[in-house]
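**Student:** kindly generate the corresponding structure for this input.
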Amino acid sequence: MNIGVLALQGAYVAHSNKLKELGFDSCLLKTKQDLEKCDVIFLPGGESTTMLYLLKELDLIDMLKTKLKTIPVFATCAGLILLKELNILDIEITRNGYGPQLMSGIYPLDVNLRGSSFLTEAFFIRAPIITGLRDGSIEVRSSYKNSPVLIEKDNILAMSFHPELSDCNQIYKYFFEKNM
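**Tutor:** The predicted structure is shown next:
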C-alpha cells in the first residue's frame, strides 16, 4: 500500500510522523509522479487557499480529483475544505468557524465509527464548521456543538479537527482496518 501525504503546505509532517508511529511508511506528495503511485491519500490541515493555489500551479487538480474519487482518503481541517472546494464532498462549511487562533483548543469528543464508540481529545485549530450536508449518503461519525466534525462517505473519512496531534490512534486504526 502506497500512502501519500499531500505535502505542499500545512501539517503534513505531523501526519507522516503519526503514520510512522503506527507502522506505516508514507511518501510526501508534491508532484504528478508522486500522486500516480498513491493507493491512499492524506490531506492535512493547513491553509486551504494556499494549498488550492499550489495544486493549480503544479497542475495537480484534475489528477488529484480523479484519485480522490477512487482511493481511500483521510482529510483533516484544510483537507476537509479541499474536498468541498474540489467538489468531492457536497457539504457547506464556514472557514475558521470555531474562531481565530486564540479560540483554538482541545476538546473532548465522542466518536462512533460503525459500532466502535470512544472518547478522544480533538484539537481544533482555526477549524472549519460543517454547516450543511447536501448529500444524504454522508454519515456523521461525531459532532461538536451540534455540528458534524467527523464525516464518512464511501472511501472518504474527513474531519474538522487534527487527530494527528492526539495520543488516541483509534480514528487512524479504523481508517486502515476499513481500507486494507
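**Student:** contacts, neighbours, all on C-alpha from now
**Tutor:** OK.
**Student:** for this protein, what spans make up the strands?
**Tutor:** With DSSP state E as the criterion, the chain has strands at 3-6, 26-29, 40-43, 73-76, 91-94, 105-113, 116-124, 129-133, 139-144, 147-153, 156-159.
**Student:** another one to check against the first:
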Amino acid sequence: MRIGVLALQGAVTEHIASIEKTGAQGLPIKRVEELDGVDGLIIPGGESTTIGKLMRKYGFIEAIRAFADQGKPIFGTCAGMIVLAKRIAGDEAGHLELMDITVARNAFGRQRESFECDLEIKGIADPVRAVFIRAPLIEEVGPDIEVLTLYKDEIVTARQGHLLACSFHPELTDDYRLHQYFADMVEDSMTANL
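**Tutor:** Okay, here's the model as predicted:
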C-alpha cells in the first residue's frame, strides 16, 4: 500500500514518517503523474491560499478531483482540510470543493494561540494527542458527513466516505493512530476496487 503526501508545502516528512509507522509506504507527491502510483493521498497543513495557488499552477486541482472520483481516499489536515472543503466561510472560493463542509480559517486564533490536547475520535479506542496551530474548524456539514470529533462543541474531525479531514496536525506527535485510521480507509478502498 502506497500513500502519497502532497509535497507543495507543509510537514511532508513528518506525515511520511507517520504513514510508515502504519506499515504503508509514504511517498512525496511533487508532480501530477505521481498520483498514479499511490492508493491514498494526504494534503498536509501549511497556508491554504498558497497551497491552492500552487495546486492550480502545477495542475493538481483537476488531477486530485479525478483521484477522488476513482474512490481513492484523501486526508486533509489543518490547511489541507480547508483545501478539501466545498465552502470556506466568508464566501471565499473553495479549492478542491470535494468535501461537503464549510470551514472557518484560523478559527482558534493566531500562531501564539496554538495548543495541544487529547481528543476522543470516533473509531479510535483511546484519546489521540492533537496539535492545533492557527487551526481551522468545520462550521457546517452536509448530510453525508460523519462527525468524528468535537472540541468544545466545535467539529474538528470529520469523514465523508473516502474523504477524511481534521483541524489539527496529527503528524506532529508520536501518535500515529489517525494515520492508521486513514491507512485502514485506503486498504478498504483497495479491497473494494479489486
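**Student:** quick revisit: want to throw the strands of structure 1 into TSV with mean neighbour count and distance to Lys178 of structure 1?
**Tutor:** Shown next, in TSV, are these (neighbours: other CA atoms under 10 Å; distance: least, CA to CA, whole Å):
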stretch	mean neighbour count	distance to Lys178 of structure 1
strand 3-6	25	15
strand 26-29	19	18
strand 40-43	25	12
strand 73-76	26	11
strand 91-94	16	23
strand 105-113	15	10
strand 116-124	17	12
strand 129-133	18	23
strand 139-144	18	14
strand 147-153	20	12
strand 156-159	25	10
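**Student:** nearest to Leu165 of structure 1, of those?
**Tutor:** The closest of the strands of structure 1 to Leu165 of structure 1 is strand 116-124. By CA to CA, the value is 6.9 Å.
**Student:** go ahead and name everything in contact with that closest one.
**Tutor:** The contact list for strand 116-124 of structure 1, computed with CA atoms under 8 Å, 6 or more residues apart in numbering, reads 98, 104-112, 160-163, 165-166, 168.
**Student:** same thing but 6 Å
**Tutor:** With CA atoms under 6 Å, 6 or more residues apart in numbering as the contact definition, strand 116-124 of structure 1 has outside contacts at Ser104, Gly105, Ile106, Tyr107, Pro108, Leu109, Asp110, Val111, Phe161, His162.
**Student:** residue in structure 2 matching the third one?
**Tutor:** Yep, that's Ile106 of structure 1 we're talking about. When structure 2 is aligned by TM-score structural alignment, the residue opposite Ile106 of structure 1 is Glu116.
**Student:** quick one, what contacts that match?
**Tutor:** Taking CA under 6 Å, 6+ apart, we find Glu116 of structure 2 in contact with Ala130, Val131.
**Student:** could you rerun that using 7 Å?
**Tutor:** By CA atoms under 7 Å, 6 or more residues apart in numbering, the contact list for Glu116 of structure 2 reads Ala130, Val131, Phe132.
**Student:** before we move on, what about Ile3 of structure 2?
**Tutor:** Counting by CA under 7 Å, 6+ apart, Ile3 of structure 2 touches Ala24, Gln25, Gly26, Leu27, Val38, Asp39, Gly40, Leu41.
**Student:** and the residue nearest to the spatial centre of structure 2, how close does it get to Ala85 of structure 2?
**Tutor:** Closest to where the C-alpha atoms of structure 2 average out (CA atoms, centre = their mean) is Gly76, at 1.2 Å. From Gly76 of structure 2 over to Ala85 of structure 2 the distance is 9 Å, taken as CA to CA, to the nearest Å.
**Student:** so the alignment partner in structure 2 of Ser166 of structure 1 versus Met81 of structure 2, what's the distance?
**Tutor:** Alignment note (TM-score structural alignment): Ser166 of structure 1 maps to Thr173 of structure 2. Distance of Thr173 of structure 2 to Met81 of structure 2, given as CA to CA: 18 Å.
**Student:** check Leu98 of structure 2 too.
**Tutor:** 10 Å.
**Student:** the two - which one has more neighbours?
**Tutor:** Each of Leu98 of structure 2 and Met81 has its neighbours counted (other CA atoms under 10 Å); Met81 has more, 33 against 19.
**Student:** wouldn't that one be in contact with Phe168 here?
**Tutor:** No - counting by CA atoms under 7 Å, Met81 of structure 2 does not reach Phe168; the two are 9.2 Å apart.
**Student:** nearest to Leu6 of structure 2, of the contacts of Ile3 of structure 2?
**Tutor:** Nearest to Leu6 of structure 2, judged by CA to CA, of those is Leu41 at 7.1 Å.
**Student:** which residues touch that closest one?
**Tutor:** Counting by CA under 7 Å, 6+ apart, Leu41 of structure 2 has contacts Ile3, Gly4, Val5, Pro73, Ile74, Phe75.
**Student:** hmm, 6 Å instead?
**Tutor:** Ile3, Gly4, Val5, Ile74.
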